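**Student:** okay, sequence plus prediction incoming.
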Amino acid sequence: MRKKTFKLLTFLVLFIFLTSFFLNFSTSGVPTAWFPKQMVLELSHGLRKLIKSQPCTCARCVSQLKVSAWFDQRFNQTVQPLLTASNALLEEDTYQWWLRLQREKKPSNLSDTIRELFRVVPGNVDPALDKKLVGCRRCAVVGNSGNLKDSSYGPEIDSHDFVVRMNRAPTMGFEADVGSKTTHHLVYPESFRELGENVSMVLVPFKTIDLQWVVSATTTGTISHTYVPVPSKIKVKQDKILIYHPAFIKYVFDNWLQGHGRYPSTGLLSVIFSMHVCHEVDLYGFGADSKGNWHHYWENNPSAGAFRKTGVHDADFESNITTTLAAINKIRIFKGR
């Protein structure tokens, strides 16, 4: 038994070394930088996972396969949701697809941008957020639908291990219905809002300047405009900044959206992200309200629905995805009371 363990550990060390060596010296795509200290940290994380990995103990385990052929064709546990220094090598087709999302003019060199990025924010975050070290992690994904009004879901939402919110969603003044707890908040520069001290900001980058903005907003404050004005400085701690992987955005687009819309909404990106980092996923605040209207829970225009048809996202197809996931018991959807 000891010999087998020693061989396995030796193989793991060799695999990590060779993989990092290859990524560092590859001449195609976007090369990653060499981080000796980070290599040691990642090796330590790998060993802890190897020793302490636990099976899912939830009543519903979202990643379980052979329950639905539809799900098995779409879900790929190996795709990493967060960008790190060791997985930042983008394949050429992914890189070109990502560049077209918001048609950025004269994008900066991505390799240089990523190197600068990981001098400022953590570059060694576990892509699965140490999911394997816990037996049952429950995620609440809180959307912005008006169906949250008068729902009294607040305490229920706050009981989850991870509470994921997105864009400009406020909690102050709405705690009874939407809760007060937030662990991860998905934003892009144009949708940023100040976050609580212990909240992890998950930046969803749709263009190169979004990555540059993170560096600028936490240091010099020189970037104040993308295609609209954006905050030049933010108060988020640098070690609380995570980066949504561009390749994961493409995975959601290819596997789940199957080409519908131009790119996924932050809502769908939050759902699929949560399915990869949590064992159990509950959705709140998605879809129309009880009268069929589409609006945000903090707005006073319940007949509004313009944001549903942006020309960028296919809201109907995205809704079908979450509805199907609920029908096969992969997630639960709470539609208000």
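**Tutor:** On my side now, so go ahead.

**Student:** hey, let's count contacts and neighbours off CA atoms from now on
**Tutor:** Noted.

**Student:** how near is Gln38 to Asp93?
**Tutor:** Distance, Gln38 to Asp93, using C-alpha to C-alpha, to the nearest Å: 28 Å.

**Student:** of these two, give the one with the bigger neighbour count.
**Tutor:** Applying other C-alpha atoms under 10 Å to Gln38 and Asp93 shows that Gln38 carries more neighbours, namely 16 against 11.

**Student:** residue contacts, that one?
**Tutor:** 123-124 (C-alpha atoms under 8 Å, 6 or more residues apart in numbering).

**Student:** and it, what element?
**Tutor:** Take DSSP states H and E as the rule and Gln38 turns out to sit in helix 36-52.

**Student:** would you mark the buried spots in that helix?
**Tutor:** Within helix 36-52, the residues that count as buried by 16 or more other C-alpha atoms under 10 Å are 38-39, 42-43, 46.

**Student:** where exactly do the helices run in the stretch 51-200 of the chain?
**Tutor:** If DSSP state H, counting those that start in this stretch is used as the criterion, the helices of the stretch 51-200 of the chain fall at 69-74, 92-99, 110-120, 154-158, 175-178.

**Student:** out of the ones you listed, the one nearest Asn144 is which?
**Tutor:** helix 175-178 (9.2 Å; C-alpha to C-alpha).

**Student:** quick one: list the elements packing against the closest one.
**Tutor:** Counting contacts by 3 or more C-alpha pairs under 8 Å, 6 or more residues apart in numbering; DSSP states H and E, helix 175-178 packs against helix 154-158.

**Student:** quick one: residues in contact with the helix it packs on.
**Tutor:** Residues outside helix 154-158 that contact it (C-alpha under 8 Å, 6+ apart): 140, 163, 175-181.

**Student:** out of those, who's nearest Phe206?
**Tutor:** Nearest to Phe206 among the contacts of helix 154-158, with distances taken as C-alpha to C-alpha, is Val163, at 23.1 Å.

**Student:** what is the neighbour count of the closest one?
**Tutor:** 24.

**Student:** for the chain, which segments count as strands?
**Tutor:** 138-142, 162-166, 184-187, 200-203, 241-243, 280-284, 331-334 (DSSP state E).

**Student:** from the buried residues of helix 36-52, which is closest to Val281?
**Tutor:** Using C-alpha to C-alpha, Gly46 is the member of those that lies nearest Val281, at 25.2 Å.

**Student:** any idea how far Asp130 is from that closest one?
**Tutor:** 10 Å.

**Student:** enumerate every residue touching Val120.
**Tutor:** By C-alpha under 8 Å, 6+ apart, Val120 lies in contact with 215, 218, 238.

**Student:** Leu110 versus the residue lying closest to Glu92 once chain neighbours are set aside, what's the distance?
**Tutor:** Leaving out its chain neighbours, the residue that sits closest to Glu92 by C-alpha to C-alpha, 6 or more residues apart in numbering is Gly29, at 5.5 Å. As judged by C-alpha to C-alpha, Gly29 and Leu110 stand 10 Å apart.

**Student:** this is the other structure I want to compare:
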Amino acid sequence: MSLRKRRHNMPYLASLKGKQFLFGLLLVISVMLYIIMGSPVGLVWPFSYVTDRDEQTRQELANYRSELSSSWSVVLHQENVTIKDHDKYVFHDNYNGISPELYKLLPKKTPLLHGKRYRSCAVVGNSGTILHSGCGKEIDMHDFIFRCNIPPLMPFERDAGIKSNFSTMNPSILRKRYNWLKNEEHIEKFNDMVSEYRGVLWSVCHAFHISLSLMMTAMRNLIVENLDLVCANPMHVQAVTDFWYERNLRARISTGFYMVTLAIQLCDEVTLYGFWPFSERYGANKTSVSYHYFDKSTDKVAKGVHSMNKEFAFLMQLHNLGIIRINIGSCK
């Protein structure tokens, strides 16, 4: 069964407005199709794209762009979900109800701008290309900054910056680094680790059943000021997944790629740092590049789950179209 068909079988979240939600999520489509169809040269993309949308549809997409319902639906909060709703787990077909306990842990309203766009955004990936780049100050000058999977900030401030607004946290981090938050010692270590961060700490709570239980434990025990741990809206994750699936990106999309898609929806200008899936640097300087700039992990697991090279090919196409800007060098 295709992802599109599975999504149609999902229970409908009570307060998500069908058309508005769809058009908000399809902001990326509107931008790309507008540029592709309006280009006098004609751009050749390596995969099949829908290019037969009529002028009326394009105008509808443009009208809904200003409303940005996607900012309303990116995370679960008490204004877009009710206790009676059921959310589908992202990575299997079971459903889970919004329990009264989970509902109390959700923010009262969206923590993102609603109805407005961020002017300038940076999406900071974790590639070793950031090391010795000196990009920290440039990154921190952006109005809104996305970061992936809570790397340490202070030791790498010069190259990766220290400002944070929207940061992701894979539930597996709590399992691998903090022993499922089973005792006070690991809870304290978790709070100490994320104490550098501000804004929103976003996680796919509904990845699997065990992820939801673990994330609720984290939400109950987070004591860092000016930092909110929130749950991804599984319908938003599914819609973004479906969008790229229909464009031949069949592997599970990476967190970084999802963040880029989200940034395009929420921001006027998007610049990427630390996005480089290759083991050597670009250009004449063929020195090796570590998978992460902050540790010695390898890409073995990622390659088994994601299609990093294909994702990067899409990012380069968006860069060439002027939709995003990719920095792979220094910021001198």
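**Tutor:** All right, it came through fine. Keep in mind it's a predicted model, so treat the numbers as computed, not measured.

**Student:** for the two chains, what TM-score is obtained?
**Tutor:** In this superposition the chains share a TM-score of 0.65, using TM-score structural alignment, normalised by the length of structure 2; 253 aligned residues with a C-alpha RMSD of 3.5 Å.

**Student:** so Gly29 and Leu110 of structure 1 - more neighbours on which side?
**Tutor:** Leu110 (20 against 17).

**Student:** list the residues that contact the counterpart of the more buried one in structure 2.
**Tutor:** Counting by TM-score structural alignment, Leu110 of structure 1 lines up with Asn96 in structure 2. Applying C-alpha under 8 Å, 6+ apart to Asn96 of structure 2 gives the contacts 86-89.

**Student:** with those residues in mind, which one is nearest to Val50 of structure 2?
**Tutor:** Closest to Val50 of structure 2, out of all of those and judged by C-alpha to C-alpha, is Lys88, at 27.7 Å.

**Student:** which residue is the nearest non-sequential neighbour of Trp169 of structure 2?
**Tutor:** Check again: residue 169 of structure 2 is Met, not Trp. Per C-alpha to C-alpha, 6+ apart, closest to Met169 of structure 2 is Asn149, 4.4 Å.

**Student:** next one: that neighbour relative to Arg281 of structure 2, how far apart?
**Tutor:** Look at Asn149 of structure 2 and Arg281 of structure 2: by C-alpha to C-alpha, they are 23 Å apart.

**Student:** quick one: map Ser152 of structure 1 onto structure 2.
**Tutor:** With TM-score structural alignment as the criterion, Ser152 of structure 1 matches Gly134.

**Student:** isn't its match up against Arg158?
**Tutor:** Yes: under the criterion of C-alpha atoms under 8 Å, Gly134 of structure 2 makes contact with Arg158 at 5.5 Å.

**Student:** common neighbours of those two, please.
**Tutor:** Residues touching both Gly134 of structure 2 and Arg158 (C-alpha under 8 Å, 6+ apart): none.

**Student:** who are the contact partners of Met37 of structure 2?
**Tutor:** Here Met37 of structure 2 is in contact with Thr51 (C-alpha under 8 Å, 6+ apart).

**Student:** how near is it to Gln265 of structure 2?
**Tutor:** For Met37 of structure 2, the distance to Gln265 of structure 2 (C-alpha to C-alpha) stands at 19 Å.

**Student:** for Ser20 of structure 1, which of the strands of structure 1 is the nearest?
**Tutor:** It is, among the strands of structure 1 and with distance given as C-alpha to C-alpha, strand 241-243, at 19.7 Å.

**Student:** give the contact list for the most centrally placed residue in structure 2.
**Tutor:** By C-alpha atoms, centre = their mean, structure 2 has its centre lying nearest to Met259, at 2.5 Å. Residues in contact with Met259 of structure 2 (C-alpha under 8 Å, 6+ apart) are 123, 146.

**Student:** and for the one 4 residues further on?
**Tutor:** Ala263 of structure 2 makes contact with 121, 123, 146, 270, according to C-alpha under 8 Å, 6+ apart.

**Student:** quick one: what's aligned to it in structure 1?
**Tutor:** By TM-score structural alignment, Ala263 of structure 2 lines up with Ser274.

**Student:** could you measure that match against His296 of structure 1, distance?
**Tutor:** In terms of C-alpha to C-alpha, Ser274 of structure 1 sits 21 Å off from His296 of structure 1.

**Student:** Throw the contacts of Ala263 of structure 2 into TSV and include neighbour count, thanks.
**Tutor:** Shown next, in TSV, are the contacts of Ala263 of structure 2 (neighbours: other C-alpha atoms under 10 Å):
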residue	neighbour count
Cys121	26
Val123	27
Phe146	23
Val270	25
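
**Student:** of those residues, which pair is most distant in space?
**Tutor:** Greatest spatial distance among the contacts of Ala263 of structure 2 (C-alpha to C-alpha): Phe146 and Val270, at 10.2 Å.

**Student:** now list whatever residues contact both of these two.
**Tutor:** Common neighbours of Phe146 of structure 2 and Val270, using C-alpha under 8 Å, 6+ apart, are 121-123, 263.

**Student:** wait, Leu117 of structure 1 sits on Asp210?
**Tutor:** No: contact between Leu117 of structure 1 and Asp210 fails when scored by C-alpha under 8 Å: they sit 10.6 Å apart.

**Student:** buried set for stretch 184-200 of structure 1?
**Tutor:** 184-190, 192-193, 195, 199-200.

**Student:** outside of that stretch, which residues touch it?
**Tutor:** 162-168, 182-183, 201-206, 210, 213, 226, 228-231, 234-237, 240-242, 266, 270.

**Student:** one more pass at 6 Å, please.
**Tutor:** 164-168, 183, 201-204, 230, 240-241 (C-alpha atoms under 6 Å, 6 or more residues apart in numbering).

**Student:** do stretch 243-260 of structure 1 as well
**Tutor:** In contact with stretch 243-260 of structure 1 (C-alpha under 6 Å, 6+ apart) are residues 74, 81-83, 202-204.

**Student:** can you give me the neighbour number for Phe6 of structure 1?
**Tutor:** Around Phe6 of structure 1 there are 11 other residues, counting by other C-alpha under 10 Å.

**Student:** which position in structure 2 pairs with it?
**Tutor:** By TM-score structural alignment, Phe6 of structure 1 lines up with nothing at all.

**Student:** same thing with Lys66 of structure 1?
**Tutor:** In structure 2, the residue matched to Lys66 of structure 1 (TM-score structural alignment) is Tyr34.

**Student:** which residue comes closest to its match once chain neighbours are left out?
**Tutor:** Arg58 (7.3 Å).

**Student:** surely that neighbour is in a helix?
**Tutor:** Yes: under DSSP: H, G, I helix; E, B strand; the rest coil, Arg58 of structure 2 falls within a helix.

**Student:** how close does Asp228 of structure 2 sit to His132 of structure 2?
**Tutor:** Distance from Asp228 of structure 2 to His132 of structure 2, counting by C-alpha to C-alpha: 31 Å.
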